[in-house]
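Trainee: coordinates only, sequence not included:
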């Protein structure tokens, strides 16, 4: 429970900091919330963050961990800070922006889709969902449902979520940051798959042979 409480506190602080940076970049509360799509984006963001508090995801390293992959965590954090502030700032001053409110609403829709796809696997995996690349006691493969089609649905959700956030601000800079997210994300995927292969061997190889990493037919 102590770990869960710390994780919940971190979630709350990170959520408020992320929104705070966006509002700051957007020119303050009045300017930011003068756009109805951004009002809705904020509401959805807060709801999803609240829902995430009820998941059983964790940061425990438990039985075995690929510690060499921890470098992606500060990279994710840095890209996250830039993504929070820079798209809103670029939107406010009109640098590399495109489209109008239709583009903003498209971004909000993608943000919702990505958020659901990001959170759903966390609840499916429960305690097996870790912020670290780990093998836990009694670890077993989940190969049904969405995991029967793609192996990393939560990461696909993260990408869709990031693109949606960028488009909500009509931000070309935000889209570039979302693309940059692929670098640590692919490194994370490869580390996870190597660790799972070392644990489950032929069973995991057979699973990989019938599924895609992120997008069926592409990757």
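Mentor: Noted; the coordinates are in hand. As the structure is a computational prediction, the values presented were derived from the model and not from experiment.

Trainee: please count neighbours and contacts with C-alpha atoms only from this point.
Mentor: OK.

Trainee: what's the spacing between residue 79 and residue 4?
Mentor: 25 Å (Cα to Cα, to the nearest Å).

Trainee: relative to residue 162, how far out is residue 94?
Mentor: 20 Å.

Trainee: do the same with residue 55
Mentor: Counting by Cα to Cα, the separation of residue 55 from residue 162 is 21 Å.

Trainee: name the helix or strand for residue 73, please.
Mentor: Element membership for residue 73, per DSSP states H and E: helix 72-93.

Trainee: how many residues are close by residue 86?
Mentor: 23 (other Cα atoms under 10 Å).

Trainee: what is the burial count for the closest residue to it other than its chain neighbours?
Mentor: Distances taken as Cα to Cα, 6 or more residues apart in numbering put residue 25 closest to residue 86, at 6.6 Å, once the chain neighbours are dropped. Neighbours of residue 25 under the rule other Cα under 10 Å: 21.

Trainee: isn't residue 25 right up against residue 82?
Mentor: No - in this structure residue 25 lies outside contact range of residue 82 using Cα atoms under 8 Å: 10.3 Å.

Trainee: all strands of this protein, in order?
Mentor: 64-65, 134-135 (DSSP state E).

Trainee: go through the ones you listed and name the closest to residue 21.
Mentor: When the strands of the chain are compared by Cα to Cα, strand 134-135 sits nearest residue 21, at 31.6 Å.

Trainee: packing partners for the closest one?
Mentor: Applying 3 or more Cα pairs under 8 Å, 6 or more residues apart in numbering; DSSP states H and E, one finds that strand 134-135 makes contact with strand 64-65, helix 182-200.

Trainee: wait, which of those is closest to residue 122?
Mentor: Taking these one by one with Cα to Cα, helix 182-200 is closest: 15.5 Å.

Trainee: second structure follows, compare the two:
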């Protein structure tokens, strides 16, 4: 087991601890939701993150099968993965900082909601998601597990559905303005999509 845990593994763990700590620090520093999240929604959100992180790091503790490593534990791949994870978490934190009090864990409008179009929001409409998916992909390169890759793919699909819901909400909250913003920026990947 310990031979699977490299410096690159620790780099990704530190990145995710930083990510989670920053989100916890700012969780109550947001504008009031117009429609609050239910206890069930909060519980399922937390459970989702526990599941994601468990499956990301499972190959370090379980060998073979669904949990086993399918990406070789090569130092170059792991180093690239750690750098990608660091970049992704950095984008998440930068984006969350710029979004400020307008952030919400669910798809909901805020009282006094503002449309943020600066910083990373000049390039993509959902940079927190872009950064999170980037960090997940980097972590997959480091841990190399089939389960990690599958959960990352499933999470990406679920996130695309959430983005569609968010964009409908934002078009309603910022009629006309959000459509112009959509035409000027990409959804998740700068200059591409």
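Mentor: Cool, the structure landed. Computed from a predicted structure; not experimentally measured.

Trainee: TM-score of the superposed pair?
Mentor: Between these two chains, after superposing, the TM-score reads 0.80 (TM-score structural alignment, normalised by the length of the second structure); 187 aligned residues with a Cα RMSD of 2.9 Å.

Trainee: coming back round to it: let's have the helices and strands packed on strand 134-135 of the first structure in a markdown table, adding distance to residue 123 of the first structure and mean neighbour count.
Mentor: Converted to a markdown table, those look like this (distance: least, Cα to Cα, whole Å; neighbours: other Cα atoms under 10 Å):
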| stretch | distance to residue 123 of the first structure | mean neighbour count |
| --- | --- | --- |
| strand 64-65 | 21 | 16 |
| helix 182-200 | 19 | 16 |
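
Trainee: of the ones you listed, which approaches residue 110 of the first structure most closely?
Mentor: Comparing these by Cα to Cα, helix 182-200 comes nearest, at 17.3 Å.

Trainee: whereabouts in the second structure does that closest one align?
Mentor: The aligned range for helix 182-200 of the first structure in the second structure is 156-174, by TM-score structural alignment.

Trainee: about what we covered before: take the strands of the first structure and write them to a markdown table, including distance to residue 152 of the first structure.
Mentor: Formatted as a markdown table, those follow (distance: least, Cα to Cα, whole Å):
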| stretch | distance to residue 152 of the first structure |
| --- | --- |
| strand 64-65 | 18 |
| strand 134-135 | 15 |
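
Trainee: what about those, which gets the closest to residue 47 of the first structure?
Mentor: Here strand 134-135 is closest among those (Cα to Cα), at 28.5 Å.

Trainee: how big's the offset between that closest one and the second structure?
Mentor: In the superposition against the second structure, strand 134-135 of the first structure averages 1.0 Å from its aligned positions (mean Cα distance after the TM-score superposition for the first structure).

Trainee: for that strand, what is the distance to the chain centroid?
Mentor: Centroid displacement of strand 134-135 of the first structure relative to its chain, using Cα atoms, centre = their mean, to the nearest Å, is 20 Å.

Trainee: that one corresponds to what range in the second structure?
Mentor: The aligned range for strand 134-135 of the first structure in the second structure is 108-109, by TM-score structural alignment.

Trainee: I figured residue 135 of the second structure hits residue 84, correct?
Mentor: Yes - here residue 135 of the second structure lies in contact with residue 84, judged by Cα under 8 Å, at a distance of 6.1 Å.

Trainee: neighbour count winner among the two?
Mentor: residue 135 (27 against 22).

Trainee: list the contacts of the aligned partner of that one in the first structure.
Mentor: Under the alignment (TM-score structural alignment), residue 135 of the second structure pairs with residue 161 of the first structure. Going by Cα atoms under 8 Å, 6 or more residues apart in numbering, residue 161 of the first structure touches 110, 111, 112, 113, 114, 115, 118.

Trainee: tell me which of these persist in the second structure.
Mentor: Mapping the contacts of residue 161 of the first structure onto the second structure (both residues aligned by TM-score structural alignment, their matches' Cα atoms under 8 Å) leaves 110, 111, 112, 113, 114, 115 still in contact.

Trainee: surely residue 114 of the first structure touches residue 156?
Mentor: Yes - judged on Cα under 8 Å, residue 114 of the first structure makes contact with residue 156 at a distance of 7.4 Å.

Trainee: the two: which has the busier surroundings?
Mentor: The neighbour comparison of residue 114 of the first structure against residue 156 (other Cα under 10 Å) goes to residue 114, with 24 against 20.

Trainee: tell me the residue in the second structure aligned with that one.
Mentor: By TM-score structural alignment, residue 114 of the first structure lines up with residue 88.
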